[in-house]
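Q: here you go, sequence then predicted model.
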Amino acid sequence: MLIRKTIVGFLLSLLKEYKLCLCIVELGLRHMRRSKLEIYIDILRALAYHGRLKPTHITYKANVNCSALKECLSFLQERNLVKEQVISKKRQKRKYYAITDLGLTALRNVKEINKSLQVFEEPNVTGIELPYENQRTPF
């Protein structure tokens, strides 16, 4: 139940961020900075694709600076989307991060949401009538 609640909460926040991103794209302001949501998704994608990674390698693969990465990783760890592993090698302890099953599920759900919302990005969507601004809508 807790896992389901966490996924639903995370997906709702993703959906809100995605709607904001769509507005930015419509206004032609796409060259702005990435949102936190996009950074979280890039980190999850890097960990899903490459497996267990050191923080330095995550910064390269997700294109995030070190201070932002620490903040994002702690956020993702609090929600059990990413786990930290400490591995000892030759008297050195190294931190690695890996995506959890919950993180993989959230990433799959983000892909599904993204796929279903791409319908609205296409310019030639037929069958949808948009009312004029001065007309009242039935809803």
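A: That came in fine, so what should we check first?
Q: contacts, neighbours, all on C-alpha from now
A: Will do.
Q: name the residues of stretch 56-75 that come out as buried.
A: Neighbour counts over stretch 56-75 (16 or more other CA atoms under 10 Å) mark 58-59, 61-62, 64, 69, 72-73 as buried.
Q: out of the residues you listed, name the ones that lie in strands.
A: Among those, no residue falls in strands (DSSP state E).
Q: out of those, which are inside helices?
A: 58-59, 61-62, 69, 72-73 (DSSP state H).
Q: could I get the buried residues of stretch 56-75 as a markdown table with distance to residue 103?
A: Shown next, in a markdown table, are the buried residues of stretch 56-75 (distance: CA to CA, whole Å):
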| residue | distance to residue 103 |
| --- | --- |
| 58 | 15 |
| 59 | 18 |
| 61 | 17 |
| 62 | 16 |
| 64 | 19 |
| 69 | 16 |
| 72 | 13 |
| 73 | 12 |
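Q: surely residue 72 touches residue 42?
A: No. Using CA atoms under 8 Å, residue 72 makes no contact with residue 42, being 10.7 Å away.
Q: try it against this one:
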Amino acid sequence: MAHTWRLEDSVIIRDGLPQLDLLAGDGGAAARHQLTARVDARYGRWGLNAALNWRGPSRLRRDLGVDGPMDLRLSSLTTVGVKASTTLARTATPSATERRRTEGLRLEVEIENLFDARPMATLGDGSPAPGYGRNDQDPLGRTVRMTLSRRF
């Protein structure tokens, strides 16, 4: 589990130019908080992996140092991913050195973005941001992947 909390995030490109406050939205939309949690479990021939990613809201200013009506305000975003796996067929009990090679057929089912979360954005005046419709930024949404593999 990891939590990032930025108290200050600024950049000076060179002398004579103003300082960019990234948390306020100058030069990029940096979220003040980010959280990542992962769980990996295995029991016999079964395996489960889960991941949760969250980032707080952020702002991208159009004009340096000033909040305005054309700024882009990004909402917080939470995504969850889950992967379950199992070994379907095992050969006769192998020795410890052969186990990795002859373990059998492996089936994995993975779901990325389990709850189909999408990035949301509005302009500084509260109106919808162009290009941030349901299918504009992330046309894929939830992804389900099934993999069948065998080590040789």
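A: Received it, and whenever you're ready, just let me know what you need. Keep in mind that what you see is a predicted model, and the values were worked out from it rather than measured.
Q: what's the TM-score for these two chains?
A: The TM-score (TM-score structural alignment, normalised by the length of structure 1) is 0.24; 60 aligned residues with a CA RMSD of 4.9 Å.
Q: just the helices in structure 1 please.
A: Using DSSP H, helices in structure 1 cover 2-26, 36-50, 55-62, 66-78, 101-117.
Q: the longest one - contacts with which helices or strands?
A: So the one you mean is helix 2-26 of structure 1. Applying 3 or more CA pairs under 8 Å, 6 or more residues apart in numbering; DSSP states H and E, we find helix 2-26 of structure 1 packed against helix 101-117.
Q: how does it look with 10 Å?
A: helix 36-50, helix 101-117 (3 or more CA pairs under 10 Å, 6 or more residues apart in numbering; DSSP states H and E).
Q: which residues touch residue 149 of structure 2?
A: 87, 104-108 (CA atoms under 10 Å, 6 or more residues apart in numbering).
Q: which of those residues are buried, as a PyMOL select command?
A: Typed into PyMOL, the line below selects the buried ones among these, using 16+ other CA under 10 Å:
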select buried, resi 87+104+106+107+108
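Q: closest one of the contacts of residue 149 of structure 2 to residue 37 of structure 2?
A: residue 108 (20.8 Å; CA to CA).
Q: helix/strand/coil for that closest one?
A: strand (DSSP: H, G, I helix; E, B strand; the rest coil).
Q: residue 52 of structure 2 touches residue 78, doesn't it?
A: Yes. The pair residue 52 of structure 2 / residue 78 is scored as a contact, 7.2 Å apart, by CA atoms under 10 Å.
Q: how about residue 105 of structure 2, nearest residue that isn't a chain neighbour?
A: residue 150 (4.8 Å; CA to CA, 6 or more residues apart in numbering).
Q: count the neighbours of that neighbour for me.
A: By the criterion of other CA atoms under 10 Å, residue 150 of structure 2 has 13 neighbours.
Q: for residue 110 of structure 2, give me its contacts.
A: Counted by CA under 10 Å, 6+ apart, residue 110 of structure 2 has contacts 48-50, 81-85, 143-147.
Q: the closest residue to it other than its chain neighbours: which element?
A: The shortest distance from residue 110 of structure 2 to any non-neighbouring residue, by CA to CA, 6+ apart, is to residue 83 (4.1 Å). Here residue 83 of structure 2 sits within strand 77-89, counting by DSSP states H and E.
Q: now do residue 73 of structure 2
A: Using DSSP H and E, the element containing residue 73 of structure 2 is strand 72-74.
Q: now do that strand: which elements does it pack against?
A: Taking 3+ CA pairs under 10 Å, 6+ apart as the contact cut, strand 72-74 of structure 2 packs with strand 58-60, strand 121-123.
Q: angle of the helix or strand that the last one is followed by against strand 77-89?
A: Read that as strand 121-123 of structure 2. The helix or strand immediately downstream of strand 121-123 of structure 2 is strand 143-150, counting by DSSP H and E. Put simply, strand 143-150 of structure 2 runs at 30 degrees to strand 77-89, going by axes from the mean of the first three to the mean of the last three CA atoms, to 10 degrees.
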